[in-house]
Structures are given as structure tokens and as C-alpha cells.
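**Q** Kindly return the folded structure for what I paste below:
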Amino acid sequence: MIHSEPALDAATADLLPHVVRLGPNLWGASFKLMKMVPAHHIVDTALKTGEIGPDTVIVESTSGTYGLALAVKTALIGRRLVLVTDPAMDDRLCRRVADLGATVEMCRTPSALGEYQTVRLTRLAAVRERYPDSFWPRQYDNPLNPASYSIVADHLNRQLGRLDALIGPVGSGGSMCGTAAGLRRYSPGLRAVGVDTPGSVLFGQPDQVRELRGLGNSVLPGILDHTAFDEVHWCPAGNAYRHTRRLHRTSGLFHGPTSGAALAVARWWADRNPEARTLVMLPDQGDRYLDTVYDDSWLDAHPARRADGEPHQVTLPTGESSWTWMRWNRRRLTDVVDRPGPRP
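**A** Next up is the predicted model:
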């Protein structure tokens, strides 16, 4: 049974997702801009503590929607923002954050391993030297990131009541770890299923070039609590793209491939657990992907982008490019692999 939602103030209501039914036992939490949740909470807390003053420059490393969320927030509070990014932040998004007043520092050359995360962090350190009065929200390490999702968990509980499983993508770990912790106050038996992608170090795979962005990582965020997760899936791009388009055609929900990856796993999981009340996190909108995922000619240009298939179970992170999954059983990363990836 879906419960009625009490009235919320406008600022808070805009942070919360719409809850939509996607199947007999599957619901989706559809966000307009999920990263507004931590951006709003972290910046407001820093304003209250005095870490952000009248002349403070806010600086952050991001390649996606967290940068957009910070640009919106800093425009509203009248502060300068410098975003250190890489080519994954496409021209449309760069123009949008610039129109909101942000300065974009673009890192165009990857590291020797082909990734940008460490390159961006080096550039960010240089930017902070340039602006002594600066504030770094530290989305990967700030405990306020997962803590901010407490309001999301409360909202979802009011909407749906008891839940048996939460499924969602993992990038920094903030949304899944924070929402799972909040929901477990109401549903102690809740299972958390993390959705990663091949080539990401988050759950022990070797770092490789990844086509999917918005989930996965080349460094280990300090806020990622591996003991929150019961299962982990490594979903490849083809499955994510297929389910992104399927979601749009069947429900009208216009999301990006991060949401598609989560939905691929959620549909598979919900089908195999028909008695479980399952919720999937859908964090990103589809505007950035009109020329890629929503363009059939782009999909047809590379066979892997049309690939589909079922996952197969593994007992250790393998580094395979196909869809794999394993029972994580709320273990620490060091209990599963000997050599965790680098920290930011």
C-alpha cells in the first residue's frame, strides 16, 4: 500500500524523487537531479559552520551531475564555483554550468592508465593553491554525503512502507550507503544490491577504461561502506543502454544509462524474488544522452552497445567485460580482495 505524503517546504520537496511503479513488485525512485541532495546538505552545513564565507570559492572534481548540482546551489547562494572535470562532461553540460556562473577547468589528457580521476585531483590541488579561501565539498570522502540521504529514506518509507531490497548504482557510494542505512531503520532486513560496471575498482575489479560513466570509479571513495552491500553486479554498457531505452518507451521516464544499469539489475532481481518489495534508484536524467544512448545510429556504430544478456554468478571480482554478480555478504573489501584500489 502506498502512503500519502505530508506537505514539505519547496526547497526540500525539489530534492526528493517521484516514486513510480515499474512492475508487480518493483518501484523506481525517479530523481530530477539526485546529486542535489548531497550538494544542498554539504554546502548548507558549511555555510552554517563558517567554512564557506562571503568570498569563499567552492572547488570540486566531477565529470557529471554533481557539478551541475553544485552549480545550481552556488548560483542560488551567490558564491563562485570552479569545477575540475574531463571530457566526460560534454559540451551541453559545460555550457549549462557556465551559464550558472561556474568556471570549468578541463583536464583533456588522461593518466598513463587511461583514467582521469587522479589527473583531476592533481589539478584540483593546484586550483586550491590559487584560491586560499576555498571550500572543497569532497564528495568522495565527506560523511555528509551519505548522511544527506536520510531525508530520501524517510520519504521512501512514507511512500512505500516496508521494503525488502534496494538496488542502485555506485559511484561515490553516498546515495546507496546513505539510503540503505536510512531505510534499515524502518526495514531492518533490507538487502542492498550495488550496481557497478566492469573496469571499476570499487568492488575489487582491476581499473580499466569504462564506457559507462556516472557509476564505477578509478579510485576508492572514503565514504564507500562495503559492509552495506549484500550483492554486487557489474553491469556492462550494452545492458544499461537497452534498459534505458526500454524504460523510456514503456513508462515515459527519461533517464540516462546509470539508471538503465540499475534497472537492468533490478528487473532481473525482482523477477527472481517475486515476493520481495524491491526499489531501484534512478538518479540521472537523459538530456545529456540525446546524441548517444537515445540515437540509434550511435548505438549501431558499435555492436557492444546493442549487446544484452543474463548475468552469471562469480565468487570473486573477475574483471570480465560481461555482466557478472556475486554475493558480497556485507564484507569489507579487504575480506574479498588482497589489493584494494587507490584512494583519492
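
**Q** contacts, neighbours, all on C-alpha from now
**A** Fine.

**Q** so where do the helices sit in the stretch 51-200 of the chain?
**A** Along the stretch 51-200 of the chain, counting by DSSP state H, counting those that start in this stretch, helices occupy 65-77, 91-99, 117-130, 144-148, 150-160, 174-183.

**Q** I figured His233 hits Val193, correct?
**A** Yes: applying C-alpha atoms under 8 Å, one finds His233 in contact with Val193, separated by 7.5 Å.

**Q** that older thread, most packed of the helices of the stretch 51-200 of the chain?
**A** Burial of the helices of the stretch 51-200 of the chain is given as mean neighbour count (mean count of other C-alpha atoms under 10 Å); helix 174-183 ranks first at a mean of 25.

**Q** residues in contact with that one?
**A** 140, 145-150, 152-154, 156-157, 163, 166-170, 190, 192, 194, 223-225, 228 (C-alpha atoms under 8 Å, 6 or more residues apart in numbering).

**Q** before we move on, back to that, and the helices of the stretch 51-200 of the chain: which comes nearest Val84?
**A** Proximity of these to Val84 was assessed by C-alpha to C-alpha; the nearest stretch is helix 117-130, lying at 6.0 Å.

**Q** what does that closest one contact?
**A** 59-61, 84-86, 107, 110-111, 134, 217-219, 344.

**Q** What's the ChimeraX line that selects buried ones from the residues you listed?
**A** ChimeraX command restricting the contacts of helix 117-130 to the buried ones, with burial defined by 16 or more other C-alpha atoms under 10 Å:
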select :59,60,61,84,85,86,134,217,218,219
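
**Q** Just the ones of the contacts of helix 117-130 in strands?
**A** 59-61, 84-85, 134 (DSSP state E).

**Q** Between all of those residues, which two are separated the most?
**A** Farthest pair in the ones in strands among the contacts of helix 117-130, by C-alpha to C-alpha: Thr85 and Ser134, 17.3 Å.

**Q** ok, back up a step: make CSV out of the helices of the stretch 51-200 of the chain and add distance to Leu263.
**A** Formatted as CSV, the helices of the stretch 51-200 of the chain follow (distance: least, C-alpha to C-alpha, whole Å):
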stretch, distance to Leu263
helix 65-77, 19
helix 91-99, 24
helix 117-130, 26
helix 144-148, 21
helix 150-160, 17
helix 174-183, 14
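
**Q** For Leu299, state which of the contacts of helix 117-130 is nearest.
**A** Asp86 (22.6 Å).

**Q** isn't the closest one right up against Val104?
**A** No: with contact defined as C-alpha under 8 Å, Asp86 does not reach Val104; the gap is 9.6 Å.

**Q** The structure of the following sequence is requested for comparison with the preceding one:
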Amino acid sequence: GNTGIGLALICSVKGYPLEIVMPETMSIERRKIMTAHGAKITLTPGDKGMNGAEDYVKEIVEKNPDKYYYPNQFANENNPLAHYRYTAEEIINDTDGEIDVFVAGLGTSGTLMGVSKRLKEYNPNIKIIAVEPEPKQGIQGLKNLDTSYVPPILDQSRIDEKVYVNLKDAEHASRMLTLAEGLFTGISSGAAMHVAIETAKKMGSGTLVVLLPDGGEKYISHPIYSPDKCLECTKICKIKNLWTDEYIKSI
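**A** Sure, this is the predicted structure:
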């Protein structure tokens, strides 16, 4: 995901050899971006998800401890620390501190842990909502804690509410963001946005911040943005779009 792409970029500049391990179900665009930066890609069985990728990495590192450095984003305290120092401060500054609810997806949990810690220090009344996929609903970038390894950096006491989202709703929200708002997002962003919209409906007033971590460029080959599905979204959401309006008339 984003960490792999970031590591590939840094390693290409520094001249470090990089091996990225990911499930074979991850989008082809992720692989192409990383290999473009010189990374070696190793794929693990898709049915084992990120758990299988983690297990494989631990196995090869244990066999060759002098060869590999394993950043382990799921256990690395620098992951939440970056969001504590920078992401959370940006949120506070950009909202003038007027925050009632923060919504973010749960993947490595680095974003949620870092941001929630800082926001709770700033105002303990800010509500933290974690977004998880429904069990056995694969959403790239997110974890369901009932079916996946629990990240060591996760402290569930910092989460006020968990909300589960299905793949269909996540994909629909992604298309809505792209077609109505011009935000070309990925599926994990759609999942967070779906929960944010449903939460905002219940709030009535106040300020809700939702973090969208995933861009749509990594899903070009995915059916999420197929013409038929985008057309369906414009109808459901009543989005005015010249091209789709003309297309509807033609059929």
C-alpha cells in the first residue's frame, strides 16, 4: 500500500535493494508503481490476505537476519508517531481546533493511533471512529480485527466506536467522491467516507473530519470505476454530468 510505495521511492533514491511482499489480490497498479522505483515484488496467496504476507516476511527475515531490515509498519512505533506529530497537528490547525468527530479506516492502525492520541490530548471529548470492513469483506488497506492479526501498535482504548462497512458501500462512496466532488479516491477512502456520511446524518451539527488515505490511481484496472458503475452512480446520486446525461439520452 502507501507504505510500500513510500519505501520504494526512498530506496530508489538511496540505492537500497527493496523486496515488497503483498497478497496477490492487491491491485496491479500498486505493483507497477513499486517496480517502477526498482522494488522486487513477492506475491503471497490471496486467500491468506495480509496475514499470509506478514507470515512470509517473518519467515525470510528469521532465516536471513543479517540480510534484511524489516520496518514492520504494524509494530513500528514511528508509524503512529508520524501521525501524532504531523497529521493530527494539521487537522487541529486547519479546523482551528473545532473538531467533534474524527473518522479513519483501520489498517496498520498507525493513523488512528497517532491522530487519536493527539486529538484526545487536545480535547478528550473528540469522538474517534474506526472503520473496519465487514468480516470476510476484503477492502484493500483495511483490516477486520476478528479475522486478521491485531497490529501490536493498536490500543483499542483510544477508539470510541467501531463501524463496519461492506465492499459495495465503500465502492459506491468512492465513485460518488470522484464524480460529485472531483476527488479520485480508492476503496479504503470510500469506506471511511461512507461511515463519515452516515455519522454526519446523525450529528445534526458540528465538525467531522474524515481521513481519505487512498488515491484512485491504484484502482484503474479494478471494476470499481467501470463506465457502467459510474453511470449507475450518477443516476443514484443524481449527479449532473454532461457526458453521462448525453449517454443516457442515447440509450
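
**Q** where does the TM-score land?
**A** With the length set by TM-score structural alignment, normalised by the length of structure 2, the two chains reach a TM-score of 0.83; 226 aligned residues with a C-alpha RMSD of 2.1 Å.

**Q** one step back: quick one, which of the helices of the stretch 51-200 of structure 1 gets closest to Thr324 of structure 1.
**A** helix 174-183 (19.4 Å).

**Q** Onto which residues of structure 2 does that closest one map?
**A** Counting by TM-score structural alignment, helix 174-183 of structure 1 pairs with residues 110-119 of structure 2.

**Q** Show me where the stretch 201-344 of structure 1 has its strands.
**A** 231-234, 278-282, 312-313, 324-327 (DSSP state E, counting those that start in this stretch).

**Q** for the helices of the stretch 51-200 of structure 1, which one sits closest to Ile42 of structure 1?
**A** helix 144-148 (6.0 Å).

**Q** By residue count, tell me the biggest strand in structure 2.
**A** Structure 2, longest strand under DSSP E: strand 127-133.

**Q** mean deviation of it from structure 1?
**A** Superposed on structure 1, strand 127-133 of structure 2 shows a mean distance of 0.5 Å to its aligned residues (mean C-alpha distance after the TM-score superposition for structure 1).

**Q** If you compare the directions of that strand and strand 161-165, what angle comes out?
**A** Using axes from the mean of the first three to the mean of the last three C-alpha atoms, to 10 degrees, one finds that strand 127-133 of structure 2 and strand 161-165 are set 30 degrees apart in direction.

**Q** so what corresponds to Gln156 of structure 2 in structure 1?
**A** Using TM-score structural alignment, Gln156 of structure 2 pairs with His226 in structure 1.

**Q** now its match: how far from Gly174 of structure 1?
**A** Distance of His226 of structure 1 to Gly174 of structure 1, given as C-alpha to C-alpha, to the nearest Å: 11 Å.

**Q** Quick one, which of the helices of the stretch 51-200 of structure 1 gets closest to Glu211 of structure 1.
**A** helix 117-130 (14.5 Å).

**Q** so Ile224 of structure 2 sits right up against Ala170, yeah?
**A** No: counting by C-alpha under 8 Å, Ile224 of structure 2 sits too far from Ala170 to count as a contact (9.8 Å).

**Q** Show me which of those two is the more surrounded one.
**A** Ala170 (24 against 20; other C-alpha atoms under 10 Å).

**Q** And that one, what's its match in structure 1?
**A** Checking TM-score structural alignment: Ala170 of structure 2 goes with Ala240.

**Q** Ok, Tyr219 of structure 2 next?
**A** By TM-score structural alignment, Tyr219 of structure 2 lines up with Tyr289.

**Q** What is the neighbour count of the closest residue to that match other than its chain neighbours?
**A** Once flanking residues are discounted, Tyr289 of structure 1 sits nearest to Gly256: 6.6 Å by C-alpha to C-alpha, 6 or more residues apart in numbering. Close neighbours of Gly256 of structure 1, defined as other C-alpha under 10 Å, add up to 28.

**Q** for the one 3 residues further on, same thing?
**A** Look at Ser259 of structure 1: counted by other C-alpha under 10 Å, it has 30 neighbours.

**Q** shouldn't it be in contact with Ala266?
**A** No: between Ser259 of structure 1 and Ala266 there is no contact under C-alpha under 8 Å: 10.2 Å.

**Q** Show me whatever sits in contact with both of the two.
**A** Common neighbours of Ser259 of structure 1 and Ala266 (C-alpha under 8 Å, 6+ apart) do not exist.

**Q** What separation is there between the residue most central in space within structure 1 and Phe135 of structure 1?
**A** When C-alpha atoms, centre = their mean is applied to structure 1, the residue found nearest the centroid is Gly171 (4.8 Å). Between Gly171 of structure 1 and Phe135 of structure 1 the computed distance is 22 Å (C-alpha to C-alpha).

**Q** rewinding a little: pick the most buried one from the strands of the stretch 201-344 of structure 1.
**A** strand 278-282 comes out most buried of the strands of the stretch 201-344 of structure 1 by mean count of other C-alpha under 10 Å, with a mean of 27.

**Q** So which elements touch that one?
**A** Secondary-structure packing of strand 278-282 of structure 1 (3 or more C-alpha pairs under 8 Å, 6 or more residues apart in numbering; DSSP states H and E): strand 26-30, strand 165-169, helix 257-272.

**Q** mind listing what the residue nearest to the centre of structure 1 touches?
**A** Counting by C-alpha under 8 Å, 6+ apart, Gly171 of structure 1 has contacts 196, 202, 214-217.

**Q** Tell me the counterpart of Gly78 of structure 1 in structure 2.
**A** Aligned partner of Gly78 of structure 1 by TM-score structural alignment: Gly15.

**Q** Can you give me the neighbour number for its match?
**A** 10.

**Q** Identify the residues contacting the nearest residue to Ser109 of structure 2 once chain neighbours are set aside.
**A** Distances taken as C-alpha to C-alpha, 6+ apart put Leu154 closest to Ser109 of structure 2, at 5.9 Å, once the chain neighbours are dropped. Contact partners of Leu154 of structure 2, counting by C-alpha under 8 Å, 6+ apart, are 108-110, 113.

**Q** Could you do Tyr69 of structure 2 as well?
**A** By C-alpha under 8 Å, 6+ apart, the residues touching Tyr69 of structure 2 are Val61.

**Q** next one: Asn76 of structure 2
**A** By C-alpha under 8 Å, 6+ apart, the contact list for Asn76 of structure 2 reads Ile153.

**Q** No further questions, thank you.
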